[in-house]
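A.B. asks: Pasting a predicted model and its sequence here:
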Amino acid sequence: MADNIVKLTFLTKQELECPVCENTFQKEELLSGGGRMNAGDLTKELHRIYIPTNKFGAVYPLLYPIVVCPSCYYSAFPTDFANVSGERIPQLKQGIGERKMVLSSLFPDLDFGNSRRLQEGVASYVFSSMCYESAPTIMAPHFKQAISCLRASWLCMDLHSQDKGENYDYLAKVFYRKASFFYSRVVDLEQKGEESVESLTHLGPDLDNNFGFDGVLYLSGYLEYKYGQRGNPERRAKQLKKARSTVSRIVGMGKSSKAKPTALLELSRDLHKLIKDELNELGIDS
């Protein structure tokens, strides 16, 4: 019976209007409750794993946060989507062709008018990162590019787990490296007072826990340690020393608190030791 079909998502009643191309559309949202999300472990990347259930199968909450215009692929987090004015509008219009081409060979059948698959999920974050290139500093664009690239890498790994013959793991590494660059940039800009994340209410990086700026510091160090270049030992050592200094800002305080949960503190201590050990192997006195 049609009435007994269990739904995973719904379309918002209120239509959204794209500020770039004026197309109107409804956004897909994930229904909550009913055992749809069966939370599993938290990874070293602060990513929450969800365990498939018999009733709903695999559920990927990260498919849905980004608002994407199905017509021109302008994309942003919900609080920013309508906030476009001035010279950004022609810039975003000029980028329509690039957005439509950038993933066309990988995902030729993208369709944001129907239920999102992992392909649309990855694409939503790629388009988001592209669109934030023209965003003003007040929107903390580098942070939103960082979190977009990190989430894109997670969804690429989900695709890889479904189909190991399409090299989605390689694509994930591309986004991990982009995320590493942006997270490092966020920390640098925050230190210089040139771009702040202070006004943001959720720094993620995933949807459940908000690890705040300490999470940003940790990921800046972790992504550099895990995905940074290794071809040039001298440059590697320089980047690791910077990563160690960043992570030290977390472990230096010593005790866990509401703002600095035990899980993050323990992960940071482990990372600090790993970086120290590699510096020793490189002959750097840590």
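C.D. replies: Okay, I see it.

A.B. asks: use CA for all of it now, contacts and neighbours both
C.D. replies: Noted.

A.B. asks: For the chain, which segments count as helices?
C.D. replies: With helices called from DSSP state H, the chain shows them at 88-94, 96-102, 118-131, 141-162, 168-192, 212-227, 233-251, 262-281.

A.B. asks: To Glu45, which of these lies closest?
C.D. replies: For Glu45, the closest of those is helix 212-227, at 6.9 Å, according to CA to CA.

A.B. asks: buried residues in that closest one?
C.D. replies: Neighbour-count burial for helix 212-227 flags 212-225 (criterion: 16 or more other CA atoms under 10 Å).

A.B. asks: got it, and stretch 39-58?
C.D. replies: Neighbour-count burial for stretch 39-58, counted by 16+ other CA under 10 Å, picks out 45-50, 52.

A.B. asks: Then stretch 80-90?
C.D. replies: For stretch 80-90, a neighbour-count test (16+ other CA under 10 Å) marks 81, 88 as buried.

A.B. asks: The structure to be compared is supplied as follows:
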Amino acid sequence: MFQGGGRLIAGKLAQDLRRLYEKNRKFGRVSPLDYVMTVCPRCLYSSFPKDWNALNPADNEAIRMATDARRSYIEKILGPLDFTQDRQIVLGAASYLLGMDCYQLRGVSVAPTPKKAVCAIRAAWYFSDLHDEFPNLGYDKIRDLLYQKAAVIYGYTLELMQNGNEPVDQAAGMLGPDTDNNWGFDGVIYLNAFLTKKFKDQMAPKPEDQVLLLSRAKRTLARLYGSGKASKGKPGPIVEMTRELYDEYNAILEAMGGEK
């Protein structure tokens, strides 16, 4: 996939830090994300390659015992799956849903929370693509639910970065959220703010709670924006996107009567 004449045709960087790719005339749809997750075709255990063998006995037993439930859950959404076949959009989507499910059963030593966040947002991207291809199957509802889950889990990840209850540094090399550029913990801060703004109505139905939610995300975003202005080492795209998002936050909070 990563070799040969121009299989990957990179497009723009989306607001949620997804790298878009143009369809290749020769190869059709090409997605580097399809093969990132390692999945057992028998029990549907899914993880990032780094964590594949790092199963302690308790985690191994929990994942083994949940095999039937995992298979039933994923097949209700995507139908029968065969991970011995070449990966495509459906298997790619399934690999990240299964990853979310399996990391839910992992111990804190593998830093499961930030990895669940990455799985959630990547799964949302896949269901966005599935909705584009099959607009009448309700994949947009699953997409939005996954984005909301990602918003919540990125919020938890920010808390873990501050309280140290999980070794989040262990996940630093796989935070992505996409494969073309690892934005690291800057990406976590940015995505927490972006997703909080996008799904504020679902996360906090009351206006006064929305103001508190947005104000908290804005303060964290302000630190990223400030460090970006002060450091020449920060990648330009995320600094500019942070500035634009910060301005949007100011406008929203002002309209809601919150902090300016």
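C.D. replies: Cool, the structure landed. Just so we're clear, the structure is a prediction, and the values are computed from it rather than from any experiment.

A.B. asks: Give me the TM-score for these two chains.
C.D. replies: Remark: TM-score between the superposed chains equals 0.94 [TM-score structural alignment, normalised by the length of structure 2]; 256 aligned residues with a CA RMSD of 1.4 Å.

A.B. asks: and of the buried residues of stretch 39-58 of structure 1, the nearest to Tyr183 of structure 1?
C.D. replies: Proximity of those to Tyr183 of structure 1 (CA to CA) peaks at Glu45, which lies at 12.5 Å.

A.B. asks: so what's the aligned residue in structure 2 for the closest one closest to, chain neighbours aside?
C.D. replies: Using TM-score structural alignment as the criterion, Glu45 of structure 1 maps onto Asp16 of structure 2. Nearest residue to Asp16 of structure 2, sequence neighbours excluded (CA to CA, 6 or more residues apart in numbering): Leu191, at 6.6 Å.

A.B. asks: What's the one you found aligned with over in structure 1?
C.D. replies: In structure 1, the residue paired with Leu191 of structure 2 according to TM-score structural alignment is Leu219.

A.B. asks: is it true that its match touches Thr43?
C.D. replies: No. Contact criterion CA atoms under 8 Å: Leu219 of structure 1 and Thr43 do not qualify, at 11.7 Å.

A.B. asks: Identify the contacts common to these two.
C.D. replies: Contact with both Leu219 of structure 1 and Thr43 is made by no residue, according to CA atoms under 8 Å, 6 or more residues apart in numbering.

A.B. asks: Now render the helices of structure 1 as CSV, adding distance to Phe56 of structure 1.
C.D. replies: Listed next are the helices of structure 1 as CSV, based on distance: least, CA to CA, whole Å:
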stretch, distance to Phe56 of structure 1
helix 88-94, 37
helix 96-102, 31
helix 118-131, 16
helix 141-162, 16
helix 168-192, 24
helix 212-227, 31
helix 233-251, 38
helix 262-281, 29
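
A.B. asks: Of all those, which one is nearest Gly33 of structure 1?
C.D. replies: Closest to Gly33 of structure 1 of those, according to CA to CA: helix 118-131, at 21.3 Å.

A.B. asks: quick one: that closest one aligns where in structure 2?
C.D. replies: Aligned by TM-score structural alignment, helix 118-131 of structure 1 falls on residues 89-102 of structure 2.

A.B. asks: What lies in contact with that stretch?
C.D. replies: Against stretch 89-102 of structure 2 from outside (CA under 8 Å, 6+ apart): 33-35, 37-39, 44-48, 63, 70, 74, 78, 81-83, 115-116, 119-120, 122-123, 126-127, 130.

A.B. asks: Among the buried residues of stretch 39-58 of structure 1, which one lies nearest to Asn232 of structure 1?
C.D. replies: Nearest to Asn232 of structure 1 among the buried residues of stretch 39-58 of structure 1: Glu45, at 24.8 Å, using CA to CA.

A.B. asks: surely that closest one meets Ser220?
C.D. replies: No. Counting by CA under 8 Å, Ser220 is not a contact partner of Glu45 of structure 1; they are 10.4 Å apart.

A.B. asks: which of the contacts of stretch 89-102 of structure 2 count as buried?
C.D. replies: Using 16+ other CA under 10 Å, the buried ones in the contacts of stretch 89-102 of structure 2 are 33-34, 37-39, 44-48, 63, 70, 74, 83, 115-116, 119-120, 122-123, 126-127, 130.

A.B. asks: wouldn't the residue nearest to Asp16 of structure 2 be in contact with Ala14 here?
C.D. replies: No. With contacts counted by CA under 8 Å, Leu191 of structure 2 stays clear of Ala14, the gap being 11.6 Å.
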